[in-house]
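Peer 1: Pasting the sequence and the predicted coordinates here, then a few questions.
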Amino acid sequence: MKRRLIICADRSFPRGDAGANRILFMAKALQETGWDVFVISIGRNEEKYYDSSRGCYVYEGVKYKNIDVSSNRFFRMIQHNFLDGKNAVKMMQSLNISSDDVIMLYSSLYSFSSAVISFANSTKCKVACDIVEWHQPFQFKGGERGLRYKAYKKFFEELVPKTKNVIVISECLDRYFSSVGCHSTVIPIYVDTDNRKPWHREIDSRHLNLIYPGNPYRKDDLLSMLQAIEMLDDVEKEYVRFHLTGVSKSLLYSSVPGNERLLDVLVDRGTVLIHSWMEYDELLKLYQKIDFALLARPVNKVTEANFPSKVPELMSKGIPVITNRVGDIVQYLDDGEDAILYDEPTAEACKKAIQRAIGLANEERIGLSKKAYENAELKFNYHLCSGKLDGFFSEMR
């Protein structure tokens, strides 16, 4: 058995978002090489996962315990900004952390991270940060002058490099942290393809069904996607169905400021369908008839550094993506085989990519779906990162 590794995260585990999935799959990958992994996270504990023999919660073989959170919004904000880090330290102390242990920090919050790193230094155990974003001022209220951005900048540029050990999600981030003297390794998004259902695809010959899941606010370019669809001719618009899932209309409005009318027009004519809330089973049924995910992204430091979790997740369900070339994700995709790629981050280029999809015969759409499903296992199965993660933590400074 190798040493114990504590993953300390300021988010809900084992379910909640892409971050929770990343933590789960990294933990399982490390367990395969003998690491004793324990996750400390933030959120409500579910009693059905409690293992009395181990004195902790266990999900898919991964041991964890959540720091309980207040249901009161005001007190939760106080916890988040001032207490979560201290509570994480208390939990690590209860685990009798020593210099033989390793800590992996998953957070971009300065207060949480500084508390965990200070504790790691006091116990002389090695600590590494997992960095999945390079946030920019335009993503924060107040921009460069805002307190939240200033705190994030201090975390990113001062706190993280002091650990000397960084896992990053992209080559863009790897270049930066290598340039400031860090030991770093690239671990993109991975998924679990072991227990998924066999590939199956329903073709709707009357429509080309596209999907964008989640909230595009200040990261993906929803406006270009809508403009591209609006630029199609009437026959093409009648053929296309663009499904937006998981967010309210008001949040979609905030993603296209000044262009709310465009969204309304496309919704009114039935080209865009908004599914604000869906039960998971309903979402899976919708996935069965989706031909492509549509993902237009601006070209900036945020998208160059990020690795969109939507793409591997949807590919594992047999849904190829239409996207522009930005960031590491395109290195994992093959145009015309398991994706449709385009170059310029413009509505015109996006429109032409959609027209390529419209022009495909049913057999070709089925072929791309099957290849996306197969390549998800070949390119994104979490087992692929076991050796790399093991090597990184074994060679920490």
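Peer 2: That came through fine.

Peer 1: CA only for contacts and neighbour counts going forward, please
Peer 2: Noted.

Peer 1: Pull the residues that contact stretch 109-118.
Peer 2: Residues from elsewhere that reach stretch 109-118 (C-alpha atoms under 8 Å, 6 or more residues apart in numbering): 8, 10, 81-86, 88-89, 105, 107, 127, 151-152, 154-155, 159, 163.

Peer 1: cool, stretch 285-302 as well?
Peer 2: By C-alpha under 8 Å, 6+ apart, the list of residues contacting stretch 285-302 from outside reads 133-136, 200-204, 208-212, 219-222, 224-225, 303, 311, 314, 317, 319-324, 326, 345, 350, 365, 369.

Peer 1: Now find how far off-centre it is within its chain.
Peer 2: Centre-to-centre, stretch 285-302 and its host chain are 13 Å apart (C-alpha atoms, centre = their mean, to the nearest Å).

Peer 1: now the end-to-end length of it.
Peer 2: Terminal residues of stretch 285-302 lie 32 Å apart, using C-alpha to C-alpha, to the nearest Å.

Peer 1: Which ones among the contacts of stretch 285-302 map onto strands?
Peer 2: The strands, defined by DSSP state E, take in Leu208, Asn209, Leu210, Ile211, Tyr212, Val321, Ile322, Thr323, Asn324 from those.

Peer 1: In addition, the following structure is provided for comparison:
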Amino acid sequence: MKRILYVSRAGLPIDATGLRIEQIGAIYEALGYHIHYICNRRIDDTIRNAGYEVVPTKTLLEKLNKNEYHFSIENKIYSYLPEFQGGKINALSEIIEIVCASKAYHRIVNYCEKDKPDAIILYNDVYALTKKLIKYCKRKNIRLLADVTEWYEKRKNATVAEKLVICLSNYRIKKLDQHLDGVIAISHYFEQYYKQKKVNCVWVPPLMRTDFTVAPLKYNYNERKGVINFIYAGSPGSKDILLPFVLALMEVNKTGICCRLDIAGIADSYFEKIGMHELRSYGIYAHGRLTHDETLEYVKRADFGILLRKNQRYARAGFSTKFAECMSMGVPMICNKVGGTDNLIDSWENGILIDDYKAETLVELLLKICELDLSEVIKMKVNAQQDAVKYFSEKVYRKQLYKLLRGDSEIE
């Protein structure tokens, strides 16, 4: 059987990164490849409590490292590093590994000698592992691809480790990736960047493993009683912007609830720390951290999703998973213009584009949305889901990913 090693600092499909590599892997599985996910991440309680069973030591295959933790899902194997032992020396060793990737390299080579893979896919590698594997893979005639989803911005409050990742990743993108056999780019921004460098590249946004049967017309709008439902899923911080929307909604709802906002990812305490209390009286419900399935239940009931980001490179180079999930479930997105994910929106047709996220802009937007006829909302929801089928279905990218792995000189 043909084999692929998929290497990332994530693993099981329990977060956005895990879902991403599973989605790409599923396409290659359908094309006849066996996927072994090499997780450059240490096992922890989050992984242990995710509901997946560790492969017992006595049943491990000969090719699997018995000092690691392995999970088996159908025909896929996920291999994690042992837990972090703590201490300053071990912490320093982790930082050195970010720079040198010596342990990661020898680990991959060991698996290559046993697995005999046809290809290796590196998900957002820092730098050193890519550099070492470029030479190794050429000697062994192994295709080396990158799945690129992030172009990090410098941050003042970043830790030493985070600063190293940001700096080295940027250098890898600029200097090393052009020597790879191919790149899977999450955004059109990355796709254009790599094609300018004459790199064989395929655009693959976040994919939805669904048959897209969640019909926007399925929900009983009479239960809304004239209230427009909004959903935000995530944790605002270095990427997303949420506070201006919350303030605008409070302004619109101060004389009566015409909009409701469900927030999955942060709790009321997040707002209480900045002096905002009793948000539910304004139609704002912060539910805290939810499981993925729990979050999707709120997405199903929403009329619009929210994605506001700074006009910076990270927003143009990345692609929000929640954007794809919302559209796939018939929930049109409200985005500000940054030249990234928002480029897929045809404003007031399959979503809504705004010029900025100033309070007055958002208040004006909310008032306009509240005046929409129900048929106009439904039209946008139907259009959003129909466009999602074109953008986020795995079948759309199967041929191109197959050609990329085979090394065809031109990708359609």
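Peer 2: Received the coordinates, thanks. Nothing here was measured: the structure is a model prediction, and the numbers come from that model.

Peer 1: ChimeraX command to pick out the buried ones of the ones in strands among the contacts of stretch 285-302 of the first structure?
Peer 2: Buried residues within these, by 16 or more other C-alpha atoms under 10 Å, are selected in ChimeraX with:
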select :208,209,210,211,212,321,322,323,324
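
Peer 1: Go through the ones in strands among the contacts of stretch 285-302 of the first structure and say which is closest to Leu283 of the first structure.
Peer 2: Within the set of those, Ile211 lies nearest Leu283 of the first structure; the separation is 11.0 Å, counting by C-alpha to C-alpha.

Peer 1: now the ones in strands among the contacts of stretch 285-302 of the first structure as a markdown table including distance to Gln31 of the first structure?
Peer 2: Listed next are these as a markdown table, based on distance: C-alpha to C-alpha, whole Å:
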| residue | distance to Gln31 of the first structure |
| --- | --- |
| Leu208 | 42 |
| Asn209 | 39 |
| Leu210 | 37 |
| Ile211 | 35 |
| Tyr212 | 34 |
| Val321 | 31 |
| Ile322 | 35 |
| Thr323 | 34 |
| Asn324 | 36 |
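
Peer 1: so Arg3 of the second structure sits in a helix?
Peer 2: No - secondary structure assignment (DSSP: H, G, I helix; E, B strand; the rest coil) places Arg3 of the second structure in strand, not in a helix.

Peer 1: Around it, count how many other residues there are.
Peer 2: Counted by other C-alpha atoms under 10 Å, the residues lying close to Arg3 of the second structure total 19.

Peer 1: And the strands in the stretch 51-200 of the second structure?
Peer 2: Assigned by DSSP state E, counting those that start in this stretch, the strands in the stretch 51-200 of the second structure fall at 69-73, 76-81, 119-123, 143-148, 182-185.

Peer 1: Number of residues surrounding Ile329 of the first structure?
Peer 2: Neighbour count for Ile329 of the first structure, taken as other C-alpha under 10 Å: 20.

Peer 1: Quick check: the gap between the aligned residue in the first structure for Arg143 of the second structure and Arg4 of the first structure.
Peer 2: When the first structure is aligned by TM-score structural alignment, Arg143 of the second structure is paired with Lys126. Counting by C-alpha to C-alpha, the gap from Lys126 of the first structure to Arg4 of the first structure is 11 Å.

Peer 1: Quick check: neighbours shared by the two?
Peer 2: Listed contacts common to Lys126 of the first structure and Arg4 are Asp101, Val102; contacts here mean C-alpha under 8 Å, 6+ apart.

Peer 1: How about residues contacting the longest strand seen in the second structure?
Peer 2: Ranked by number of residues, the top strand in the second structure under DSSP E is strand 33-42. For strand 33-42 of the second structure, contacts defined as C-alpha under 8 Å, 6+ apart pick out 1-11, 25, 28-29, 75-84, 104, 108.

Peer 1: Produce a ChimeraX select command limited to the buried residues of those.
Peer 2: Paste this into ChimeraX to select the buried members of the contacts of strand 33-42 of the second structure, with burial taken from 16+ other C-alpha under 10 Å:
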select :3,4,5,6,7,8,9,10,11,25,28,29,76,77,78,79,80,81,104,108
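
Peer 1: my guess is Pro332 of the second structure contacts Asp387, does it?
Peer 2: No - in this structure, Pro332 of the second structure is not within contact of Asp387 by C-alpha atoms under 8 Å, at 10.2 Å.

Peer 1: Look at the two and report which has more neighbours.
Peer 2: Comparing Pro332 of the second structure with Asp387 by other C-alpha under 10 Å, the one with more neighbours is Pro332, at 34 against 16.
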